[in-house]
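**Q** Predicted model and sequence follow; I will ask about them next.
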Amino acid sequence: MTSSITTLRALLAATIFFAAAPSWAENVLYRGNAGEPTTLDQHHTSINIEEFILKDLYEGLTLYDAKGVIVPGAAESWTLSKDGLTYTFKIRENAKWSDGSPVTAEDFVFSFRRAEDPKTAAAYANILYPIKNAEKVNKGELPIDQLGARAIDAKTLELTVERPTPFFLELLAHQTALPLSKASVEKNGADFVKPGVLVSNGAFKLAEHVANDHLTLVKNPEHWDAANTKLDKVIFYPLEDQAAAVRRYEAGELHVDYNFSADQLPRLRQQFGGEVHVSPALATYYYTFDTRSAPMDDVRVRRALSMAVDRDFLANEIYKGAQQPLYSWIPPGIASYGTPEKADFADKGQLDREDEALKLMKDAGYGEGGKPLTLEIRYNTNPNHERVATAIADMWKTTFGAQVSLVNLDVSSHYSYLQQDGKYSAARAGWTADYADAENFLSLNISTNKTFNYAHWKNADYDALMAKSYDEQNPEARQKLLHQAEAILMKEQPVAPFLVNNDLWLVSKKVQGWYDNANNQHLSRFLSVSN
């Protein structure tokens, strides 16, 4: 009798426990993002703050899995012609938009045409230039219906490329290649991005967007793989103030936080141990010089300024070892490229560099006994960038007697300023590889790249080498051309690479399914939160 009563009590207790357990509760992921997205129109975005959100909302033909490996997305399969020029994609039969309508090949054709239509002025139109006629369409030289994209039937898409492109499947996972619902865009115009209007085909759909406060995504039940999406909701917080973001993480208000201040690395490692992720990336931290006017139109000035920057100090004192010094434009780690081309002063000691820099600056007519050197450094608001700018300003003042002023803007305004031809002398920028190929870095500085050639640099030899590399089919010969182009870039220094970036994340122990990867791809659909 006593045994039966005890058993009954145990069963009742268990029933009460499980009734009170959070198994029925929503599985919500709280993500700290490094700023407010400029837009949710994929054709007008260019930075990862927007990418993280867009790739939760939309799904391209291909996508990166949890480990950063390219896998099928909205396309379940594809074939490639023997000449390497024609891709035929089979869109999943059960791929649907969040409004229940089918995702079609025509949606992708519409999206690619919109990206290359010069009227769209897509920030990243060049990423799809490997598609046949894309560059000519984007420059207004051909009508958009001449783009090498066509719907064979509702679920079969054919893409033709200008030349064999080894990294084409990675390009199709880029945010610019994410599809749009043709019906929604044609019906709603620019309003298609608004909550309650936006139609997406990814694992989540947009529920709410309060600018500069939060952005809420909810699970998309129409997604073809919805059964394997464990999260019910993802809330992004635009936290440009890194100290505030860390405090919110410490308070348990965030499960994930991106890009904390590097000087906090030792303390955070001591406090959170394995929750601190320092993930090596194919990413360059650099300064760009506006070559359109003096003094930055003089290669001697650019080289002198670059030489005077103590990269070891930046890496070890400001970033506490979270970044590494860099003297090449392309970061190490691209297997197909090999060892990057370093600037010719890379192997000299810092004192020797400064002596040579002084001579170059004097020859250019600036500094002691010459014209005064007045410079402006622009950077996007961020404690790390502010410390770097302050340190570099001091180095230039100490070495050359330069008068240096600092100007900072929020991240969206900063890059908009650079992309809209704003005048400056030196500006902070960064580049993270869209795909693991040296061309992705070198193409930024082609004179015709109006979006990312912030320096407005023009070099005919460089342009010719890059043009030739696009036509070269032999991999070894192609890499040789790219190396020659990088050597010119590092000699001319329109851009001064300073650091190899690492991605800095705080990831709660409650988060399951997280894998560090060089592509910095962490789609929420692969994550879950334990209570």
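**A** Noted; the coordinates are in hand. Computed from a predicted structure; not experimentally measured. Numbers count the residues shown, from 1 in each chain.
**Q** When you work out contacts or count neighbours from here on, use the C-alpha atoms and nothing else.
**A** Will do.
**Q** Going by residue numbers, what spans are helices in the stretch 1-150 of the chain?
**A** If you assign secondary structure with DSSP state H, counting those that start in this stretch, the helices in the stretch 1-150 of the chain sit at 2-20, 48-57, 105-116, 134-138.
**Q** So what touches the one helix or strand T160 maps to?
**A** T160 is located in strand 156-160, with elements delineated by DSSP states H and E. Applying C-alpha atoms under 8 Å, 6 or more residues apart in numbering, the external contacts of strand 156-160 come out as 85-91, 104-106, 108-109, 131-132, 148-152.
**Q** A further structure is provided below for comparison with the first:
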Amino acid sequence: MPMRARSARPWLAMLALLLACGLSPSAASAQGKLLKRGNGPDVETLDPHKVRSVSAGNVVRDLFEGLVSEAADGRLIPGVAASWQISDDGRIYVFSLRADARWSNGEALTAADFVYAFRRSLSPATASPSAALLAPIRGAEALMAGKGSAEHLGVSALDDRTLQIELERPTPYFPGLLANSVAYPVHRASLERERAQFTRAGKLVSNGAYVLDEWALQSHVRLKRNAQYWNAPAVAIDTVLHLVTEDLNAEFQRFRAGELHITEQVPAQQIAAMPPVLKRQLRIADYLGSYYYGFNLTRPPFQDQPGLRKALSLAIDRQIIVDKLMGSGEKPAYGWLPPGIDAASSQRPEWASWSRERRVSEARRLYAAAGYGPQRPLAVQIRYNTHDYHQKIATVIAAMWKQTLGVQATLYNEETKVFLQSRRERRYTQVFRASWVADYADASSFLDLLLSNNPRNDTGYANARYDALLAQAANSSGAPRGELLAQAERSMLDDTPVIPIYFYVTKHLVAPTVRGWQDNALDHHYTRDLDLAPASP
């Protein structure tokens, strides 16, 4: 088949902990260039096929590399694949792997490693939360459903250095999917030998710019430069510490004390009072991410109660949240797709243009129609993972629901791993805090999250029409595809399985000694692209 070529191309209290992490000046010099990054909550896994959180994704991108990677500005660039070709009908991709691609143990990385990795990602036994990203591949949906054979998956090794992937249908954004961790290779021998322990320090064999040196729970992940990485000479940072920084104010103070080069976030109240010298180090940029609340639709009180769910959505004053709590350029969210998604314009419900008074009136009407009122107030639990912002937002939303409708909300905060498990199992959750950041710059990255068969759909939302519209869109292109996606979003917003609250911006403090940092819409910043200049005297 004809092919067209695509080119390759409170800080004192933590002093003992910081010393243990190798942050003393002597330790830093012993480790060469040492970059210290705030990374938010603790990572839940270092298995690239099981990553769910932003914090884990940040670390795994340093440890592994897929066929396709990303430049510092977010552009797609060749990764393990030096180049690729696409058939004229857009269904067959042939990737030529780099001759010097190796695992961190020195073994050659081959096309067969990718065949194994794709089969593992899509196997129901793996339970990969991102497996659906690979659905465009021929046979992937059947394999995910436990109905297909791995041998029939459209991924094959033509030889050690040539990998072919056949798609069910043309998918123009497919290369972007391959930059996601679900498409990263894993080292088969060490995984099968070590099983659940294969991601531990001393056992993890990876292929990215860094290797795992230490993983201390609720403290840090330390990585060392991978001498076997194909582009190792271009990697300037010798050691990187991804530090757990759930307390944003403590993270901020650590940055001010020179104990961090990069923060994961910046508290809004600190931005307002920030001195000029720090403001020059502040980076705020648009981000393809949404902060939202999800409902557990598999049990009462929200099962089969779209009116009640809509009442709670209407009762939230998003403008107050973005202005008073966030205050860094975040935008109130009424639809599901954030600004910047290249598709049909993001849909907004009719009530988004209503006055606050009209919204409150309609919320009270729907609340009463669902059987609730002063004599029978709704009692609901709001769950969120431990984090300053999440607690503040939950407190404000609970107060809005109480004042507007009389809802009695109880707040529960949980450690991140416990929280994510609670969401997945849906046994205790009623309303839960959530966020979604695009895996790639297309509307499907958001809309597919709420497909009935998506393992990351923690709401349990299942709407046959919604599923069908997205299936049709997957087989369409151009304006027809855009209209199908718009219809799907409108249908979902009518059902209100989630409450969009605001669209993110990224907020980082980046020390002036850091070189190579570029803002990008996905907020992916690979340590391999960064360097440290000597500190000013």
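**A** Yes, it's here. The structure displayed is predicted, hence computed values, not measured ones.
**Q** TM-score for these two?
**A** Both chains were compared after superposition, and using TM-score structural alignment, normalised by the length of structure 1 their TM-score is 0.93; 507 aligned residues with a C-alpha RMSD of 1.6 Å.
**Q** Assign a three-state SS to I235 of structure 1, would you?
**A** Using DSSP: H, G, I helix; E, B strand; the rest coil as the criterion, the local structure at I235 of structure 1 reads strand.
**Q** Look at it and say how many residues are nearby.
**A** Using other C-alpha atoms under 10 Å, I235 of structure 1 has 21 other residues around it.
**Q** and it, what does it touch?
**A** Contacts for I235 of structure 1 (C-alpha under 8 Å, 6+ apart) come out as 28-31, 214-217.
**Q** will you turn those residues into JSON lines that also has neighbour count and distance to P143 of structure 1?
**A** Conversion of the contacts of I235 of structure 1 to JSON lines gives the following (neighbours: other C-alpha atoms under 10 Å; distance: C-alpha to C-alpha, whole Å):
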{"residue": "V28", "neighbour count": "18", "distance to P143 of structure 1": "46"}
{"residue": "L29", "neighbour count": "23", "distance to P143 of structure 1": "44"}
{"residue": "Y30", "neighbour count": "20", "distance to P143 of structure 1": "44"}
{"residue": "R31", "neighbour count": "25", "distance to P143 of structure 1": "42"}
{"residue": "H214", "neighbour count": "18", "distance to P143 of structure 1": "40"}
{"residue": "L215", "neighbour count": "21", "distance to P143 of structure 1": "37"}
{"residue": "T216", "neighbour count": "19", "distance to P143 of structure 1": "38"}
{"residue": "L217", "neighbour count": "23", "distance to P143 of structure 1": "37"}
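**Q** circling back to that earlier point, what range in structure 2 matches the strand holding T160 of structure 1?
**A** The counterpart of strand 156-160 of structure 1 in structure 2, counting by TM-score structural alignment, spans residues 162-166.
**Q** now do stretch 385-401 of structure 1
**A** With TM-score structural alignment applied, stretch 385-401 of structure 1 matches the range 390-406 in structure 2.
**Q** quick one: buried residues of the matching stretch?
**A** Of all the residues in stretch 390-406 of structure 2, those buried under the rule 16 or more other C-alpha atoms under 10 Å are 390-391, 393-394, 396-402, 404-406.
**Q** and if you look at stretch 67-85 of structure 1?
**A** Taking 16+ other C-alpha under 10 Å as the basis for neighbour counts, the residues of stretch 67-85 of structure 1 that come out buried are 67-68, 71-75, 85.
**Q** Looking at the residues you listed, which are in strands?
**A** The strands in this structure, assigned by DSSP state E, contain 71-72, 75 from these.
**Q** how big's the offset between the strand holding T160 of structure 1 and structure 2?
**A** Superposed on structure 2, strand 156-160 of structure 1 shows a mean distance of 0.6 Å to its aligned residues (mean C-alpha distance after the TM-score superposition for structure 1).
**Q** Packing partners of the helix or strand that that strand is followed by?
**A** Using DSSP H and E, the helix or strand that directly follows strand 156-160 of structure 1 along the chain is helix 168-171. Applying 3 or more C-alpha pairs under 8 Å, 6 or more residues apart in numbering; DSSP states H and E, we find helix 168-171 of structure 1 packed against strand 62-64.
**Q** What distance do you get for I165 of structure 2 to S123 of structure 2?
**A** With distances defined as C-alpha to C-alpha, to the nearest Å, the gap from I165 of structure 2 to S123 of structure 2 amounts to 17 Å.
**Q** which among the buried residues of stretch 390-406 of structure 2 gets closest to S87 of structure 2?
**A** Taking C-alpha to C-alpha as the measure, S87 of structure 2 sits nearest to H390 out of those, at 46.7 Å.
**Q** hmm, back to that, more crowded one of I165 and S123 of structure 2?
**A** With other C-alpha under 10 Å as the criterion, I165 of structure 2 and S123 differ in neighbour count, and S123 comes out ahead with 21 against 18.
**Q** Nearest residue to the residue mapped onto the more buried one from structure 1 in space, please, no chain neighbours.
**A** S123 of structure 2 maps onto D117 in structure 1 when the alignment is built from TM-score structural alignment. Spatially, and ignoring its direct neighbours in sequence, D117 of structure 1 is nearest to N138 (5.5 Å; C-alpha to C-alpha, 6 or more residues apart in numbering).
**Q** Map that neighbour onto structure 2.
**A** Aligned partner of N138 of structure 1 by TM-score structural alignment: M144.
**Q** what sits against that match?
**A** With contacts defined as C-alpha under 8 Å, 6+ apart, the neighbours of M144 of structure 2 are 122-124, 131.
**Q** How about N463 of structure 2?
**A** Neighbours of N463 of structure 2 in contact, by C-alpha under 8 Å, 6+ apart: 451-452.
**Q** 7 Å instead, please
**A** If you count contacts by C-alpha atoms under 7 Å, 6 or more residues apart in numbering, N463 of structure 2 has them with S452.
**Q** again, but for L217 of structure 1
**A** Going by C-alpha under 7 Å, 6+ apart, L217 of structure 1 touches 204-207, 233-235.
**Q** rerun that using 6 Å as the cut-off
**A** Residues in contact with L217 of structure 1 (C-alpha atoms under 6 Å, 6 or more residues apart in numbering) are 204-207, 233-234.
**Q** now do T176 of structure 1
**A** 42-43.
**Q** Which parts of the stretch 351-500 of structure 2 are strands?
**A** 379-385, 408-414, 431-437, 498-509 (DSSP state E, counting those that start in this stretch).
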